[in-house]
Structures are given as structure tokens and as C-alpha cells.
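Engineer: Take this sequence and fold it.
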Amino acid sequence: MAVKSAITMVIPSPIPTSQNLSGDSFIGQAVPAAHLSPKYQFKPMATLMHQDGGNDGSEDYPGPLGNNTNVATAVVPLKVFLWDKEGNMIAGFAEQTSSSVLFGLAFVDKNTLEIQSNWTAPPNQTLNLAYMELTLEDDMVVVSSKQGQIYVLQSSCKNNEPILTLIRSINLTSILKPSELLLNSMFDDSGNIWFTTGGLLKQTAQAPGDPEQNSTTIGYIEPCGTIHSMHIPNQMIENGMAVNDNTIYLVTGPSGADDHAEAIGYMYALTSGSENSITTVWKTTYSAGDGRKPGAFARGSGSTPTLLHDQYVVITDNANNQINLLIYHQNATANQIVCSVPIFQPGAGNNDVGTLAHLDDDTYGIVVMNNYNAPPLYSGGDINGPFNNLSVMAAETIRVDVKADGSGCHVAWDRPVRIQSVPVLSTQTGLVYGYTQDAELAVLGLYEWYVAALDWKTGKLVWEIRTGAGGSFNDNYLPGSLGPDGTFYQGVLDGVVMVRDGKGA
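Structural biologist: Down below sits the predicted model:
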């Protein structure tokens, strides 16, 4: 059923700055659009935090070019933004009340961010908003809760009003082990809902995060309701899944008895079997190193798998000293790995936000952000505290090129750019949109935040526009999103930032 919650349904007010402004409001210059080829369409067609089921981070919507660009902000509890096939915004929200946090989904006016209608999860359920999925062929949203529930909602209009209607609720608590938390849920192209347990660990003892889990449960639910599952001891999933057609790609990291020096993690390709059992298409190991890198969430790979069309799948490992970008064949082969590319500076590299990928002519470009020594998530207290200081994090964003025929892999460019959140590539402009900070001011305890645009082909930071000052504008690892009209949306601690080119641009 559709539910009206306690969440406020009024036009929101702008986000107030929590520190005085002192830096430049705009840096760089406007650029012309550099069109890339359209994005690859994975099956089923869907939209997620990483833009699609293949997690390639690209979008065929335009984005701002730096022409008369303006910033608008809104105090709303929206965290993740998805777009249906008509261009409507459906967002996940987490609203703090006097006694708890309400989680849910909402139809949102993309211009004002006014909430038009919403569905709220039961008060004892913590939704995994980062991994919710909206299918584009039938406008269904699937989202899981840490407590073991999967919810499927239908997006539709009634009396010209958008609504979200709960059509299916699946209880997996009897399938999961007592210590496990449900993490992911995604449809495959046969209508099965795949799920995994796991979580995001604490970066520090004080930071929020999930407990370590010494086993992982993976499975799927048939359209008729039959549940199939498998348990993996001493491994934990710390990222999302990738799906194309009926094959699922996921990566685990060591936990329990497997968590030791020079540990290994596993990369899996799974599908439903001939009798609807879980079939392992292939499985291989990767280096998980001695432990977590400074500032990292993940014990093993910090990368949600990224699919390169229907050819390759990409993750980063957690090797000691210098991590590697690993490129595998999607189909089972005698030699599963295509190539391994050392990335980032030795002793100062970590990836916790996945990768972006796009095919240029005969070459896949893969962009990776360095999160080494990243500051922790906000855990309460002083909104302008040191958790805002990105200057302590490694300043490095790179692009690795992989020939489509598998004949070569190399680092194409390496730029001193800090991005801790999940960025997005526009194929209409050829720009990567991310969120960054004035590092010189941050050293002084002054935190000014910017939306940054990087040239996809060269890595050049072409322009930055200031969004605000202080911890209220910290992205807190929330993802960015592009809307159909070319607006870039970024969730921050106190609401949402919107950046778009001005009229006449």
C-alpha cells in the first residue's frame, strides 16, 4: 500500500552555511560539450547509485558546462537519487526524528526538491538506500533492510499524482545467520531478486559502521517466491553487486579465520542453475593484503564490480604496498584475468567508491579515485570538526585504459584531484562530475566545498563551483547524480546541492 509518512511535504529552505565563505566562488572556465558514445545498456535496464546494473557510473543525460552556472540548495533528508524512464526523480530518504530515523522512498520535484509523495519503511527497519534499484521497463523499486527484509514497490500515477505502492515484502530472517546483515538486492533479467549479506565497516572506532560478519549469505528469490541460498564462511561482502542478463558478479573480503596477513578474497560470477539452484560460473582469488588501509571501510576490495559492456569485469584489490586494478573476463575462461595494473603511489593507495567506465572507440577507460587516509563519516558532535578535512586524503584520481581486444592495459592519466564521494560521467558533455574541497583552506580548519568537473579524456580539472562552507556541505560519502535536464545533484549532510548552467548557456 501507499503510505504517507511524517516527512515534511513543503518547499524546502536553502542550506545555511556553517562557516564563513572566503574562497573563490568559481575556478576555471566553461568548456564546450565533448560528446562520447552512448552508454551500454545492461539487462535488465535499471538505475542505481552507480547509474546502472553494470555499475559503470555513466549517464546519457547532459551536465553543466560552466556557463553562467548557478548553485541551489535545499534542506531535505534525501540521500540517493534515481530516475524513471519518464525522467521523474525517486529518492531514498533518512529523516531524523526525536527518537529514531525514518527510512523510505519518495517522489520528488526535481526543481524544488519538494517531496510529492512517499513510502516509509516500518520504524524498526534500516534501509540500504545506497544499493536500492529502480527497474526502467516496469518502474519497480527494490530495496533491502539490514534487518533482513526486501521490499518491492511499484511506481505509478493515480489521479495525476505520483505514488509508490508496496507490492511485495520478503522476509529473509530465517535464511540469514544471526550475525549477518542484509546488504544488497537486485533483479536479474528473469525476474529473480538476488541478495547478499554484508556491510560497511567502521573507518575508526568512533565512526558509524556495521559490525564484522564472519560469514556471507548469497541467494535469490524466484518470482513465485521460492528462495535459494548459499553460505560462505569466513568471508564478508563489503560492496554492491553487478548484474547483466542472468549473471551476478560480486566480491568478498576476508573475515573470521580468513582474516590474517597476506589474506585472500574472492571474485565470483554466479547464475541460477538448470533446476533453479545457484551455479558458480567462475570463482577466483585476489590479494586482500594484511589489513585495512588508513581511512578505508573495506577489509578486502573496496570496489563494487564494474562491468565493461559484456566483455570484462573490474575491481581493485587490497594488496600490500600498492593496490592493483584487476580486469577479468566476464565469461569463464582458462585464464580468468585479462590484466593487473598497479595504481596510485606505493604505500598511499586505496579505493572505496568503485570505478567509472566507458568505451572510447576500441578502448575502455576506467577512472579510479584514491581514498587513502580518507576522513571518517560524520558521527555527531561539532558539525565543523576535523572529519571535514579532505586535505589529509591522498590527492589522486587516475584513468586506466584497457584495449577491447585484451591486448593491453596501462595508466592513461594521473591527476592530483581528491574525490571521496561517488562521481558520475556524462556522455553528453564528456565530463566527470564529483565533489571536492579547497585543500589550502582545509588545512586551516576552513571547509569550502565545490562541485568539480574533470575532462574524461585528459583528466584535466576544467572548473569548480563553490556550493557552501562548513560541515553542513560535507558530502559524507553520498553519491552524485545527473538529472534529465542537465542538473547535477549532490547529497550533503544538511540536504541537497543542485548545480546547473544558467539561461542562455
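Engineer: drop to CA atoms for contacts and neighbour counts, all remaining ones
Structural biologist: Noted.
Engineer: So which residues of the stretch 201-350 of the chain form strands?
Structural biologist: Under the criterion DSSP state E, counting those that start in this stretch, the stretch 201-350 of the chain contains strands at 215-221, 227-233, 235-237, 242-244, 247-254, 263-272, 278-289, 306-308, 312-316, 324-329, 337-342.
Engineer: Oh, that last question was meant for the stretch 401-505 of the chain, not what I typed.
Structural biologist: 409-415, 424-426, 431-437, 448-455, 461-469, 480-482, 488-492, 495-500.
Engineer: Quick one: work out the angle between the last one and strand 461-469.
Structural biologist: Same thing as strand 495-500. 140 degrees (axes from the mean of the first three to the mean of the last three C-alpha atoms, to 10 degrees).
Engineer: With the fourth one instead?
Structural biologist: Our comparison of strand 448-455 with strand 461-469, counting by the same axes, to 10 degrees, yields an angle of 160 degrees.
Engineer: Report all helices and strands that strand 448-455 contacts.
Structural biologist: Contacts defined by 3 or more C-alpha pairs under 8 Å, 6 or more residues apart in numbering; DSSP states H and E place strand 448-455 against strand 431-437, strand 461-469.
Engineer: hey, which of those is tucked in deepest?
Structural biologist: Mean neighbour count (mean count of other C-alpha atoms under 10 Å) peaks for strand 431-437 among the helices and strands packed on strand 448-455, with a mean of 26.
Engineer: so what does that one touch, helix or strand wise?
Structural biologist: So strand 431-437, by 3+ C-alpha pairs under 8 Å, 6+ apart, packs with strand 424-426, strand 448-455, strand 480-482.
Engineer: To compare against the first, here's the next sequence to fold:
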Amino acid sequence: MPYSLPTGGRLAALALSLAVTLGATGLTGAPASAATPAASAYGPQPPQNPFTAANGAATMHGDSASSGTTASPGPGTAAVDYSRTALASACPTVVVGGDGYVVALCTTIFGRTPTVHLLDPATGADLASLALPKGSLFGGVYAYLDNEDRLVAVDGNHNLLRIGHHRAGGAWTLWVDQSTPLGDAVPAGDDIVGLTPDWDGRVWFATSGGVIGTVDTGTGAVRSIRTGEGVQNSISTVPGRTAVATDHALYLLSAAPDGTPVVDWRAAYDRGPARKPGQLSWGTGTTPSFFGPGDGTEYVAIVDNADPHGNLLVYRADGGPDPICRIPVLTQYARSGTEDAVIATGRSVFVTNTYGYPYPALPEGAPASRPSSANFDGGLSRIDVNAQGTGCDVVWNSPVKSAALPRLSLADGQIYTVSVTGPTGSAGLNTFAQYHHSVIDPATGAQTASSFLGIGLVYNPLQMRGTAAPDGTLYQGTETGVVRISRRR
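Structural biologist: Here you go, the predicted model:
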């Protein structure tokens, strides 16, 4: 998962100055194509969780199933306008409520303080903010928007918060509407990583130390188990099932009547000999994603950390720990790996290569990578489950160099991301690298449009995922704020 920049430094100040000079906001992109996208042949979306905002805009990965899809259209392949909201923060979670207002959970560059922002949907302007007690880097990254448009997050004191936005006297404010302490369920020195509700209204959580639990915010009851394995990614839910990927195995769980997590099955995977460059932990870099051609819940997928290429692993959610397929992905490169959750929809899975991507910060205690660094080549692959549900095949490999976590629109049938050209080493990404709003055809992997956004860390999306609003506006978190991309009017 993405993180905020380390504090200070003359290089960061120089890069920021250069990026502002060369990549001014409010400019219009130059599209590669003006074709009108067709309706999508992909889907279905997973079931709408009754305790989140609308699918596609409720979580970092779109929905509680972490499908990476949205029912909203994107900006399309014609010309776009864009503007940037400078927040001096990395903004990994950007969600959109039923009232149209945009809520972003960001981490400040200086101090690494998790801060909630309310953005104006008409302009992207910052209307209100609320700083939260900080924990680890992973704390304050994953959150979701509930069915009352309240951001649900955990603060550094291990309180589960519901943060609402309210208008008083003509001004917007952000308030903690509800706070539920997690108590001893989260050990001292541990922090919440994943957070999502189930269909009974319980909030499931997982900690970096391997605790998996549920919270009933109505009664305050907390129930948990310990796996003894680290968790570094978010978690996913569909009706009756919760998926958690530790740094050793994929877990499928359900809840006992009192809310205690029950392990239905555990599937160990190949975690490789070491952490790869371009990943933040030793193990899978993917959040589990539910998908399927029936109701969107039949399968669950992750990518392992095998060397030299990660394998896409697809399991039957109602089956057991034996995958229906284990297939190497992104094999067009000598080595590959991913820190990105996949896009998963129908029978198709899309995997992004982050091998060699230079993150500006790592989690505390992250082991050294092997090798210590590598070139960032990018790349995207599509893999389909066969019609019998007994195996998988690679459909295409694309050379697109995605610096963001892509999202698929089921409304217009396009994949949206931010691609990067130019120098992509650690210094290059934050100085002279050029960032582009890019559109990918999911049928072929071809890039159908590209619009220049800007240069340097101001536009670096840090492998974070953009979120589309119902009107087609795309909100992309970056290393220093949020970029608002819309169709040219």
C-alpha cells in the first residue's frame, strides 16, 4: 500500500517547485483519441453492501468485495480538463457519497498525520478537514464510506470512528459522529490495516500483527482471533464471507453468532524468498478480490510472491484451499510482482506490475528487498477463468506503465489509470517523470487515450486508485493531494 513521503529534504522542495512550475493546474490534456467508448461487456458488479455507500465509490477498491470496478463512467477518451487540490498529503482513499461530496483520507507529508478532507464536487476545493490521532504508516490508509456517507476509519488510539460531514452556519465541518474503542483486541504496538463491514453490519478488521476481528458498533462488542501472521493489505467481504490475505496464506472466514471470526479454510501460497523491490512487504501485495460471472462472488483471487514471477491464484469461495488455477503473470519481463489489488470482474482478472516501483517510504520493520532495487518496467496483464471454472489463460499483456492502481468502468467499458513516462527511478518519479491520464481497452490492452497531467511529485499517484463520481469525474489521489479529471465541457 502507498505511503506518504518521508519528511523534508532539499530535493523534495526542489521537486515540488519544479513540478508546480512545469505542471500547472487547470490545463487541458491532449487526447490521443476522441472515440466514444462503448458500453461495458464486463461484470456483474458484486452485490451492493447494505452498510456502505454505493459500489464503485465506497472504498479504495470500489466496494467491499474489492473488485476494482465502478458502475459510473469515467472521463472517456475525448479531451479532459483537470485541476489539482493541494493538500500537502498523500491521499490513498478517495470516496464519493450519495450526496455527491468527495471525502479523502490522507496522510500529511510532514508529521504523517491521518487527516480527513471534504472536497467540493463542483471544484475540488477543500471545504473542511479533521486531523486524527496517528498510529503507524498503515494506520490511516484504508477506510470506507458507510451507507450514511460517514467515513469509517480507525485512529491511532484504536478507536473505530464514524466521521460525518455537516453544514452549520453556511460552512462545512467534519465531526466524529460515533467512536467505538477496540480495547485489548488490538495489542500494544499493533495497528489496524484492513477495515470493511459485512452484511450483518459488523465491521471486520485485520491488524498488521495478524489479529482478525469484528466490531458491533451498536453494542460495542469486539470479537477477535489471532493468526500469528502479518497482514499488510485490506480485507474484503461478500454475503456470508470475509477474505483476509496474510503474508503467508489466504483466509476465508465467516462469523459465529456472537461475531467471533471462524476460519472456513486457509490456503498457503508461495511467498517467495524475500520481499521484491516495488512491494512493501514480504508476501502477497494484493487485497483479496471477489468476482464471478454469476453474482460476482463465486471466486476470490490474489497474486502470490513467487520468484521470478508472481502467480495469479483463483479459488472457489465456497470451495476450499485448492486453487482452480495458479498461473504466472506478467511473464513478458524477467521478473514481476505486484503491490496492487487486481481488477476482478466476470471471468476476467487484470494484474498490474509494480516490480521495481520506488516507494518513498516503507512500513516499519519491512525486510530488505532482494535485489535492493530494480528498474520499474510497468505492464498490465489480463487473465480469464475458463467457462468451466477449471483453469485460467492469459488473454493479453500490455506495456502500459501504470503509476496508479487502475479501475475498470462497467458503464463505459474502459480502464482508467495514470501512466508515467520519462525517468522512473526514485529521484526521477519526483522530479522529471511525466504523468498522463490514460485509458486502456480491457478487450485488447491497447491504450486508447492519453492526456498529459504534469511533471514530478505533485502528480505522482503512488500506485493509488482513482475513484469515479456518477457524473464521470475522476478523483485521483497523488503524493501531494487530489487531482480532479473531468470531460471537457
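Engineer: just to revisit the earlier point, out of the strands of the stretch 401-505 of structure 1, the one nearest Asn192 of structure 1 is which?
Structural biologist: strand 480-482 (26.9 Å; C-alpha to C-alpha).
Engineer: packing partners for the closest one?
Structural biologist: Using 3+ C-alpha pairs under 8 Å, 6+ apart: strand 480-482 of structure 1 touches strand 78-83, strand 424-426, strand 431-437, strand 488-492.
Engineer: Let's see that with 10 Å instead.
Structural biologist: Using 3 or more C-alpha pairs under 10 Å, 6 or more residues apart in numbering; DSSP states H and E as the contact test, the elements touching strand 480-482 of structure 1 are strand 58-59, strand 78-83, strand 424-426, strand 431-437, strand 488-492, strand 495-500.
Engineer: hmm, back to that, could you dump the helices and strands packed on strand 448-455 of structure 1 to a markdown table with distance to Asp290 of structure 1?
Structural biologist: Shown next, in a markdown table, are those (distance: least, C-alpha to C-alpha, whole Å):
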| stretch | distance to Asp290 of structure 1 |
| --- | --- |
| strand 431-437 | 30 |
| strand 461-469 | 34 |
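Engineer: For Gly28 of structure 1, which of those strands is the nearest?
Structural biologist: Going by C-alpha to C-alpha, the one of these nearest Gly28 of structure 1 is strand 461-469, 4.2 Å.
Engineer: So which other helices or strands are in contact with the closest one?
Structural biologist: Secondary elements touching strand 461-469 of structure 1 (3+ C-alpha pairs under 10 Å, 6+ apart): strand 26-28, strand 70-74, strand 431-437, strand 448-455, strand 495-500.
Engineer: Let's have those in CSV, adding distance to Met393 of structure 1.
Structural biologist: Below are those laid out as CSV (distance: least, C-alpha to C-alpha, whole Å):
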stretch, distance to Met393 of structure 1
strand 26-28, 21
strand 70-74, 26
strand 431-437, 11
strand 448-455, 15
strand 495-500, 23
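Engineer: And those: which comes nearest Asp414 of structure 1?
Structural biologist: That would be, of those and by C-alpha to C-alpha, strand 448-455, which comes in at 11.9 Å.
Engineer: how close does that closest one sit to structure 2?
Structural biologist: Mean deviation of strand 448-455 of structure 1 relative to structure 2 after superposition (mean C-alpha distance after the TM-score superposition for structure 1): 0.9 Å.
Engineer: quick one: that strand aligns where in structure 2?
Structural biologist: Residues 434-441 of structure 2 are matched to strand 448-455 of structure 1 when aligned by TM-score structural alignment.
Engineer: do stretch 324-331 of structure 1 as well
Structural biologist: Taking TM-score structural alignment, stretch 324-331 of structure 1 hits residues 311-318 over in structure 2.
Engineer: All set, thanks.
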